[in-house]
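[1] sequence-free structure coming up:
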């Protein structure tokens, strides 16, 4: 059990891909957390444990770890850098007393840098700046220092926050220094955490009893649910009886309820794992089991008059999507969990840990609201990998009423492209009615645009620009606020090729179909009436038979003697499928397949509905 003066709670914050998780790797390795022969010593991105985190190369959920250095216990929180996962950032910063702000020496402060730093400064956390990747050929260290200074001037809530130490690093090599002449290790970062980050701010009145704010949840098959959080007051002990203090709001007024619970086991963090302890004091970050009813934002309290801590405030969701049971003719053939009840249970389980989500009943299924396309698509992909079969609708904007007026969310968008693609970017953003704020050349010769754009117009933009720039565009956005709807942006797209029959696609039929547009399916896959099999060359939808087989006759023609040559089909990813959808279309998601379809499968009924 550490004295609070020997504890440091620090969160690592940064824009996507500026090196947060790589820095945590180096801190873990250099604090002798692992033995020399442990596998982790040769691994990278140790903290990114999820499959999707490795595949996408981003941090999705915040992680806790702890290292020991010169007698100090340093609790490290690795946070996501993408604004779609800002709920993770907001809840975990409550456990920290300071932050390491990591900034790329070439890119400088980016939109998410601004977003996460604002959250940290609003919570009065002490910042330490680390300019990373200074070995890049295009590094512009002095300019980046000036940009960071401007950012602090813009965001600081009091004068003391303008005094921050700056260090330089190449996290990949595990090197850092007070100047650009780096040491061979990270000891200056460790020393800065101890000397520049304050010890935990706690309530010294131990006689008032325990206060622990639950900021995260985890679970395993052995001990069940873990409630993870920082102790703000008192001590927590193995076997202690506590009250779970829940805060709900009725008509804007907080209502606090209390329920009895008993702490079964108590764990502190060490390295990537947890170690069981008998007691922990204020200032430390711990995990407890036996509190099955605890949720994020609850307070575990004890004493004669248990008190709840302020709840974690979150930004509201900006996008929603319909998720419901699969209703296609192929339902139940590829998934393990297919019913509305199973999907409901899974979504409500997600609510326990993914606190930025909101769920509401919508017919057979649910309207799931979140922070952005990536936030929602990660949830759908996770459910898909767990064996769920479902259908999803087009992402829609969540509107808000302000002073009696219907308002829509807007975002600040930053785009960086090579000069040859400037025209393509400007044209696409013009169609989407985005307001250009700045346009400048970067030190690498790329052009950087800053736009203000409605969240509705942002849907599908990434995929459009990826295609237009041959995959070279760099873009990111952060919420800007709300403003009155000026004119709803309507996505424009050609019609689709729709299967008229149910059966198996044939190369013979697809060979004829490909003259009418771009195909989304190969031969020999199951199709059904109303399923979208391609994008039409024309504005109108086209129903066609992709199951037709060549008639076997003894007539020979010169044209049919050659083998059929099909153009390779376009295999859309989950995000591309969601972006593709219009209001009258759905995406069928199974563990094995993604199928686009019309809501109304029958072509006659569909045409009748279109006329009405």
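    In hand now; what should we look at? Not measured: the values here are computed from a predicted model.
[2] alpha carbons only for contacts and neighbour counts from here, please
    Fine.
[3] okay, now residue 23: neighbour count?
    Residues contacting residue 23 under the criterion other C-alpha atoms under 10 Å number 25.
[4] pretty sure it is touching residue 169, no?
    No: assessed by C-alpha atoms under 8 Å, residue 23 is found out of contact with residue 169, at 9.0 Å.
[5] enumerate every residue touching the closest residue to residue 197 other than its chain neighbours.
    Using C-alpha to C-alpha, 6 or more residues apart in numbering and skipping residues adjacent in sequence, the residue nearest residue 197 is residue 98, 5.4 Å away. Going by C-alpha atoms under 8 Å, 6 or more residues apart in numbering, residue 98 touches 9-11, 120, 125-128, 197-198.
[6] as TSV, those residues with distance to residue 370, secondary structure and neighbour count would be great.
    Formatted as TSV, the contacts of residue 98 follow (distance: C-alpha to C-alpha, whole Å; DSSP: H, G, I helix; E, B strand; the rest coil; neighbours: other C-alpha atoms under 10 Å):
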residue	distance to residue 370	secondary structure	neighbour count
9	28	strand	26
10	27	strand	29
11	23	strand	28
120	22	helix	26
125	26	coil	21
126	29	strand	20
127	29	strand	27
128	31	strand	22
197	33	coil	21
198	34	coil	17
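[7] farthest pair in those?
    When those are compared pair by pair using C-alpha to C-alpha, the farthest-apart members prove to be 120 and 198, with a separation of 14.2 Å.
[8] next one: residue 478 from residue 82, what distance?
    Between residue 478 and residue 82 the distance is 9 Å, computed by C-alpha to C-alpha, to the nearest Å.
[9] pull up the overlap in contacts between the two.
    Going by C-alpha under 8 Å, 6+ apart, residues that sit against residue 478 and also against residue 82 are residue 112.
[10] and here is the other one:
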């Protein structure tokens, strides 16, 4: 539109990339170059501020940063690379006018790159290609540019989007260049490209105020905080504005605080104008996707389409005999309800429903990783809970039942592809392509039902001796594929309460894999290992060796225990069946049967078979 006004002193940019391609490191380098942040000794990846992000080395929550270059304010948003956090990506891309597409100079474009790039191209954003890690041995930057161009074509990019500028960088060294043959010195080539190739935001300060709420934050002192980009007009502290709800209702509130970004810090400001990305406090009932507007002209902006949840789990308070003994501070279902409702309010990708007739909550999300991050966060906050096996969310259209299907991308060393194809074939997955990558690995692409992939990751890592790489993206809903194979192993269940004894575990380890160590406290119904036979075994892990007064040289065998498997949250969620639960506390993750009593389990099994 020819009459559109643009604000020349601002650029709003998102960084999109595959996991571990260095986007967080690149933001750090830009902040260093412009002096927007002063690093402490040994500090790295400051954008990954959440402890779980630092441990896993991935970005989970979108974060904003701001820097100044040549009197132009560049607002940068670091977006998640995992498909499970699609709701975060969707919202962030609505706030920006351009994207930095970061690709590894050795690995090239990868599956998660495809997921986020598709979203940005659909929103007609123009990308800048940054080929990172050009200092890596065997880097092939020019070949990676060609592969990325092919990916753009595959995603139906427009001619304008295909004419993307290319910058070669080493984020770790803090350098960028237009030609990898040159010796780069700093990040100026990238900064120049950002201010010249990303359009200034469309912004008319003379029009009535409008802002789409794309994220929420919460502060115990100032309440709910709305984060977004002002599309039109201006806003000041103390001003009365309107909140336009999704259903068209209009509510009014007063702006108590405005916060802008300076480097990584949020600083208070008196006002904001069109083109700014900022935070507004004072509007308490706001939700993601709703519009803040001028009180005299409450007109809503186009709302955000959020990807629907595909996986659900039941959360309930901890009912095991060890409840409250592991340092948990929040133990009741009321605590759980309040925390989950707060999460659903802040995280638009999570949906929470109460289960009728039970003190439990059905929590739906975009995938196993999405929900496991929520569980891990809650346990660190001091919550104790029990969670059920993940279940896919089915849809009914007419007479047909539909289920979510995912694209699965696998990279394995030569020799393992046969076992992977067979294992996924048994789970009714469809092989779409198989090719040899530039580094000699085999790349496989499948379509598989989401429920077929629950529990597959652990089996896949065992099958490939821990060397395989697997990614998955939601594809679409397809016709229900019928019954799928279940876990082949049974479990060993503790018969009684008490500490585990090394002698008893030594006698049990021939029957399967053990999950517990000697001296660990057990209770009736707790799962202590996997049984090689398909059926469940109730075992006595407290049995001690009988003492006699007869001694003979060599008659006592030395007790040698095989190292036990560490129970991680991901393994636990993948391993359990429908009649089992994962008990999560701040100190332990345990597996247990829903019915702890053996007689109750037998009765429940009879009722299930009769039905």
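    The structure has been received and is ready for your questions. Everything quoted here is computed from the prediction, not taken from an experiment.
[11] ok, back up a step: among the contacts of residue 98 of structure 1, find me the one that's closest to residue 490 of structure 1.
    Relative to residue 490 of structure 1, and with distances defined as C-alpha to C-alpha, the nearest of the contacts of residue 98 of structure 1 is residue 120, at 36.6 Å.
[12] got a list of what that closest one touches?
    Counted by C-alpha under 8 Å, 6+ apart, residue 120 of structure 1 has contacts 93, 98-99, 127.
[13] which one of the residues you listed is nearest to residue 27 of structure 1?
    Set against residue 27 of structure 1, the nearest of the contacts of residue 120 of structure 1 by C-alpha to C-alpha is residue 99 (14.6 Å).
[14] re earlier: just the contacts of residue 98 of structure 1 now: which is nearest residue 353 of structure 1?
    Sorting the contacts of residue 98 of structure 1 by distance to residue 353 of structure 1 puts residue 11 at the head of the list, at 18.7 Å, by C-alpha to C-alpha.
[15] how about residue 370 of structure 1, what does it touch?
    Taking C-alpha under 8 Å, 6+ apart as the contact definition, residue 370 of structure 1 lies against 84, 317-320, 356-358, 376.
[16] give me the buried subset of those residues.
    Of the members of these, the ones counted as buried by neighbours, 16 or more other C-alpha atoms under 10 Å, are 84, 317-320, 356-358, 376.
[17] the residue nearest to residue 197 of structure 1 matches what in structure 2?
    Using TM-score structural alignment as the criterion, residue 98 of structure 1 maps onto residue 98 of structure 2.
[18] just the contacts of residue 120 of structure 1 now: which is nearest residue 239 of structure 1?
    Of all the contacts of residue 120 of structure 1, residue 93 has the smallest distance to residue 239 of structure 1: 28.0 Å, by C-alpha to C-alpha.
[19] so what's that closest one up against?
    With contact taken as C-alpha under 8 Å, 6+ apart, residue 93 of structure 1 is in contact with 11, 120, 123.
[20] for residue 412 of structure 2, same thing?
    Applying C-alpha under 8 Å, 6+ apart, the residues near residue 412 of structure 2 are 441-443, 464, 467-469.
[21] buried members of these into ChimeraX, please.
    One line in ChimeraX is enough to select the buried ones among these; burial here means 16+ other C-alpha under 10 Å:
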select :441,442,443,464,468
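[22] would CSV of the contacts of residue 412 of structure 2 with distance to residue 552 of structure 2 be doable?
    Converted to CSV, the contacts of residue 412 of structure 2 look like this (distance: C-alpha to C-alpha, whole Å):
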residue, distance to residue 552 of structure 2
441, 57
442, 58
443, 60
464, 46
467, 48
468, 50
469, 53
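[23] just the ones of the contacts of residue 412 of structure 2 in strands?
    Residues of those located in strands (DSSP state E): 442-443, 469.
[24] which one of these is nearest residue 39 of structure 2?
    Distance ranking of these against residue 39 of structure 2, using C-alpha to C-alpha, places residue 469 first at 33.2 Å.
[25] residue in structure 2 matching residue 484 of structure 1?
    By TM-score structural alignment, residue 484 of structure 1 lines up with residue 479 in structure 2.
[26] cool, residue 320 of structure 1 as well?
    Structural correspondence for residue 320 of structure 1 with respect to structure 2 (TM-score structural alignment): residue 312.
[27] residue 376 of structure 1 too?
    Counting by TM-score structural alignment, which is the criterion used here, residue 376 of structure 1 corresponds to residue 371 in structure 2.
[28] what helix or strand is its match located in?
    helix 368-380 (DSSP states H and E).
[29] can you give me the buried ones in the lengthiest strand in structure 1?
    The single longest strand within structure 1, with elements called by DSSP E, is strand 405-417. Residues of strand 405-417 of structure 1 classed as buried by neighbour count (16+ other C-alpha under 10 Å): 407-417.
[30] mean deviation, it versus structure 2?
    Its match in structure 2 and strand 405-417 of structure 1 itself, once the structures are fitted together, sit a mean 1.0 Å apart by mean C-alpha distance after the TM-score superposition for structure 1.
[31] and that strand, which stretch of structure 2?
    The alignment of strand 405-417 of structure 1 onto structure 2 (TM-score structural alignment) covers residues 400-412.
[32] can you check stretch 446-465 of structure 1 too?
    Residues 441-460 of structure 2 are where stretch 446-465 of structure 1 lands, counting by TM-score structural alignment.
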